[in-house]
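J.: any chance you can model this:
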Amino acid sequence: MTSTTLRSLNEPLEHTSAGAKAATLARLTAAGLPITEGVVIPVGYPDGLLPSAVAEILKNCAAPHGLIARSSAVAEDGTSASYAGLYTSRICLAHPTALLDAVRAVRASVHNPAVAAYSRALGAEASPPQMAVLVQPVLRPACAGVLAADITRGSWRIEAVHGLAEPLVSGSRTGEIHTAGPDGQAAVRPTTQSVLLLPGTPQELTMPPGEWVTLVPGSATTAKVQTSGSGILHLYTPGALSEGPVLADDLRARLLTVAAQAADVLGLEHIDIEWAITPDGQLHLVQARPLTVPLTDAAASAPLTDAQVLHGIPAAPGTGAGPATFDADTASRVLVCGALDPGAVAALLARPAAVVATTGGPLSHTAIITRELGIPCVTNVTDALTAIAPGTLLEVDGSAGTVRLASAVPTQRTEPPRSLASVAVLTRALDTTAPTDGRAATILWYDPDGPTTAGHEHPVGVLLPGDLPAPVTVPATHRPLRLPGMGVLLWASDAAPPPAEIAVLDPEGEILYRRAVPHAAN
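T.: Prediction:
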């Protein structure tokens, strides 16, 4: 049945109607974590009723700096497929026409061809695609960014910028980077930021370039307008902000504490959080989801004095080699680009040998997707577009953050073909005959209307994703094993323990994505 009732983050939400993003934020709200209030237009809400829904939202929502209509698709923010940056979110004025246009744009983004291609590549197709819309007041932050953390290892990475996080997550800017050092102390890599983005009031958005905006009411800090549009002010960063760190030590400590609390509420060992801190020092969690592919420790890099090597930030591990390309013809080539923004997804799905980007960091949306697709990637190679000519032979090491200019096609140093002897292959459909690729087991993604696991000669389990909407009766012949960050695995009681890894294969049988299976617990 189609719901015509708007929902709130202050009430329990199911991901099947409110989408994954909103349902997760509702869980965190219920746990007392700092989440901005929001209204959800649920999946399947009739288009003809949207004007009245918009009117109701505007009547009850104080939004001095506008609103943001955010995607909350049922399929996004999963344990293996994030859909990072593939759906639309739009900031707009608190005006009926502007908000209605934003909501419709978000709903339409579920049909983006890049979304469908990405879904097929990761075996995460949702049929039919379903989208809810989360509407919230826009925060006007002093700083914002992204955090990725491995809770069990105590390792983490934070990227931060002044103002909105959009330049950071889109890959157009490299932020200030905080990482956990080997001695337990934080290591900080500073950044320079010439322009910051902030949502504006209606009056501020009419100001011409060169005018001055007060960043915080009652403060003396002002910034000059560079340009504005779509509800966003582009401001030259004032000198007062350039002199100190973006994220102060005490705020970083608070962010890490809240991130650990969020991971505990959501039952995640690896978590990816988007956050914002307002000028009054209040922390807000904007989004929280599983970190689909945990960040790896950077490998040893080539000396900075090696003229044949360009250096950047490791973003996706592995090595790849081939001629450089600057266009959409990326198959088996090294894609060299400016900002690694969501528009690059089509090129990534053509399976380049590696990616080299001039800006951004490993927590940008598209860098996340390169890791999910298993494509080596180096970001923030600032001189890549001038130092590399089309066709130049390159060897990219995404673990060390280096790009080596080669005189001939080097031997690919990617990982050798891996045996599937200790791997369980995750699939949405079982073959009628037992596979002959040497896999240790098959794990079937749970589908209440799908095939059964009976009649197969090799071990078969069933994965119940962590956000399963309803309890499932466990057969007497199976035992439930909790896989943190993934869900619950139903495994035959009389079988040996499940394999050490779960993998997804591409149509040619190559490993597209894999992750270690943590120690399973009842």
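J.: from now on I want contacts and neighbour counts done on CA atoms only, so please keep to that.
T.: Fine.
J.: and residue 47, how many neighbours?
T.: Neighbourhood size, residue 47 [other Cα atoms under 10 Å]: 10.
J.: just the helices in the stretch 351-500 of the chain please.
T.: 365-373, 384-387 (DSSP state H, counting those that start in this stretch).
J.: packed most tightly, which of those would that be?
T.: helix 365-373 (a mean of 25; mean count of other Cα atoms under 10 Å).
J.: remind me, longest helix of the protein?
T.: Across the chain, the helix with the greatest residue count (assigned by DSSP state H) is helix 249-266.
J.: what does it contact?
T.: 24, 27-28, 31, 33, 151, 269-271, 273, 281, 283, 288 (Cα atoms under 8 Å, 6 or more residues apart in numbering).
J.: and stretch 4-15, by the same measure?
T.: 18, 21-27, 29-30, 37-42, 45-46, 49, 53, 74, 467, 469.
J.: what about burial for those residues, which qualify?
T.: 18, 21-27, 29-30, 37-42, 45, 53, 74, 467 (16 or more other Cα atoms under 10 Å).
J.: return the subset of those lying in strands.
T.: 39, 40, 41 (DSSP state E).
J.: here's the other one to compare against:
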Amino acid sequence: MIKDELIKPLEELVDNDLSLCGNKAKNLYILQKNGLSIPRSWIILNVYIEELLSNIMEGNGVPIDCFKEARDIVSSLSYSLDSKLKRAVSNFAISKRKYVIRSSNVLEDKKNSSFAGMFTTYINESYTYNIFKSIISIWVESFSERVYEACKLYGITHIHPCSILIQELVNTDVGGVIFDDGEKQYLNSYYGQVKSVVDGVNEPDQWLIKDGTILEKKVVEKKSALYPVFSRSNPSNGDKFDLMHMGQGYQGIVKSINSYEGIIEINLPNTLLEDATLSDIHVIKIQQNAIKAKNLLGIETFDIEWAIDDKGQFFFLQIREVSRKIQYFNLLNDTQGIPLVSGEAIGIVQYVFNEQDAINFKDGSIILADTINGAVIQAMVRAVGVLVVSKSMLSHSSIIAREFGIPCVGLSSKFDIELDSLYKIDGTEGVFKKLGKNMYDLIRDDRKQYDKQDAIFKYASFFDDLLVIPDEWLE
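T.: Alright, predicted model coming up:
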């Protein structure tokens, strides 16, 4: 690896750089400087990309109304065969190493707005071309529709381009999130990549901790887990896969392959299915490390992504202050879903995946979503509630839902919900119930409790276009 001024080791940042590198990189720099372990990391400061965007930059950054123009300008870098950035990446990349390429923006990881999941991360990248392409993509997507909608939500009119944080990929044995609300800590843990928890794709093992004591603990059955591919070629479905857990070797079976992300899903061996991913001793050590990091940064709460590698070393991957406190619920309670944001809502369920779905979303309905992205945010301002696929209360979608503050329930599967039907959701208890195909079914169910006028009055707000409710609908 040849030293380059554009891509510099994180530990070589100077005080003047800290205002440019973004909160994610800044927090990790402080932890590393004080002896806490983070993955080997490098930074590309946003000065380079700001020079490229100088024609549309204003004093406070790029106006959000210029996002399309910014995307076009940054995309042009992809076709520059002799750019300063491409030369820097070529000097930096070591072919046998795997990297995580992440954004680090001054917008992210703030006390009142996390922008969790709004910016892009690329996992398991190697070779000059792939790393270069990932960096360009992060910059392009930092001016995406989802970021635009989040900016509108928070009243942000300009943004500075993000810096780029490059981290050596940790060969993770166990990873997860620990979340502090100022009094207690919630820890979620799962085998393999932290992605399982932050994306909410697997139900994690969970602990509730206070003052160094475990108050509650829930260990779930874990059938499969996500691992990075470190070999030059992907294995095939059904191949055996060697993995390490707490110093002991195991063998799983390849279930599926995500070539785009360099991630494979492994069917876990029977000996790991029902075991806790962490011992209680590990849980307390992680909590103690998290409290130490909290004190170093001088923050009141924390939301930390962490990993333990195949050699047993603990790493901080990211740390931010909590933007909204989590609502307590008993980990041992079995509910239909996960209570993410308290409150009740009644409405027709509509699926939102892309911008067109958001445009077609009807006021006063309930959103069904795979994840909370820009399109979902666009629709959320008109929604009465949200059902989102998330098996973890500490996922990125859960964080954004709490920032919006409307009733929200996390689902194991979107296929549990019948679209265009009337549902009642309870974000306090984590439950949902189908009431019928439309509001008329609900009125029929209530006819024994309400006379005609009471029923009409109770549900009048749901009838946007009707002036008269026919008597036969109440019979």
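J.: tm score of chain vs chain?
T.: Here the TM-score for the pair of chains, by TM-score structural alignment, normalised by the length of structure 2, is 0.75; 393 aligned residues with a Cα RMSD of 3.0 Å.
J.: ok, back up a step: distance to residue 91 of structure 1 for the contacts of helix 249-266 of structure 1 - can I get that in a markdown table?
T.: As requested, the contacts of helix 249-266 of structure 1 are exported to a markdown table (distance: Cα to Cα, whole Å):
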| residue | distance to residue 91 of structure 1 |
| --- | --- |
| 24 | 21 |
| 27 | 24 |
| 28 | 23 |
| 31 | 27 |
| 33 | 24 |
| 151 | 32 |
| 269 | 32 |
| 270 | 29 |
| 271 | 25 |
| 273 | 20 |
| 281 | 23 |
| 283 | 20 |
| 288 | 19 |
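J.: just the buried ones from those residues, in ChimeraX syntax?
T.: A single ChimeraX command selects the buried members of the contacts of helix 249-266 of structure 1 (16+ other Cα under 10 Å):
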select :24,27,28,33,151,269,270,271,273,283,288
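J.: report the two of the contacts of helix 249-266 of structure 1 separated the most.
T.: 269 and 281 (27.3 Å; Cα to Cα).
J.: does residue 131 of structure 1 touch residue 21 like I think?
T.: No. Using Cα atoms under 8 Å, residue 131 of structure 1 is not in contact with residue 21; the gap is 10.5 Å.
J.: can you tell me which residue in structure 2 aligns to residue 25 of structure 1?
T.: Under the alignment (TM-score structural alignment), residue 25 of structure 1 maps onto residue 28 of structure 2.
J.: thinking again about what came up before, tell me which of the helices of the stretch 351-500 of structure 1 sits nearest to residue 114 of structure 1.
T.: Per Cα to Cα, nearest to residue 114 of structure 1 of those: helix 365-373, 12.0 Å.
J.: quick one: that closest one aligns where in structure 2?
T.: Helix 365-373 of structure 1 maps onto residues 396-404 of structure 2, going by TM-score structural alignment.
J.: and the matching stretch, how far from structure 1 on average?
T.: By mean Cα distance after the TM-score superposition for structure 1, the fitted stretch 396-404 of structure 2 averages 0.9 Å away from its aligned residues in structure 1.
J.: what about that stretch, distance to the chain center?
T.: 9 Å (Cα atoms, centre = their mean, to the nearest Å).
J.: which residues touch that stretch?
T.: Under Cα under 8 Å, 6+ apart, the answer for stretch 396-404 of structure 2 is 113-117, 198-200, 323-326, 340-341, 371-372, 388, 390, 392, 408, 410.
J.: so what does residue 190 of structure 2 match up with in structure 1?
T.: Using TM-score structural alignment, residue 190 of structure 2 pairs with residue 161 in structure 1.
J.: neighbours of residue 191 of structure 1, just the number please.
T.: So residue 191 of structure 1, with other Cα under 10 Å, has 16 neighbours.
J.: on that earlier part again, just give the number of residues close to the match of residue 190 of structure 2.
T.: So residue 161 of structure 1, with other Cα under 10 Å, has 29 neighbours.
J.: could you do residue 182 of structure 1 as well?
T.: 9.
J.: now it, what's its secondary structure?
T.: Three-state assignment for residue 182 of structure 1 (DSSP: H, G, I helix; E, B strand; the rest coil): coil.
J.: same check on residue 205 of structure 1?
T.: Recorded secondary structure, residue 205 of structure 1: helix (three-state DSSP).
J.: now do the contacts for it.
T.: 228, 229, 231, 232, 233.
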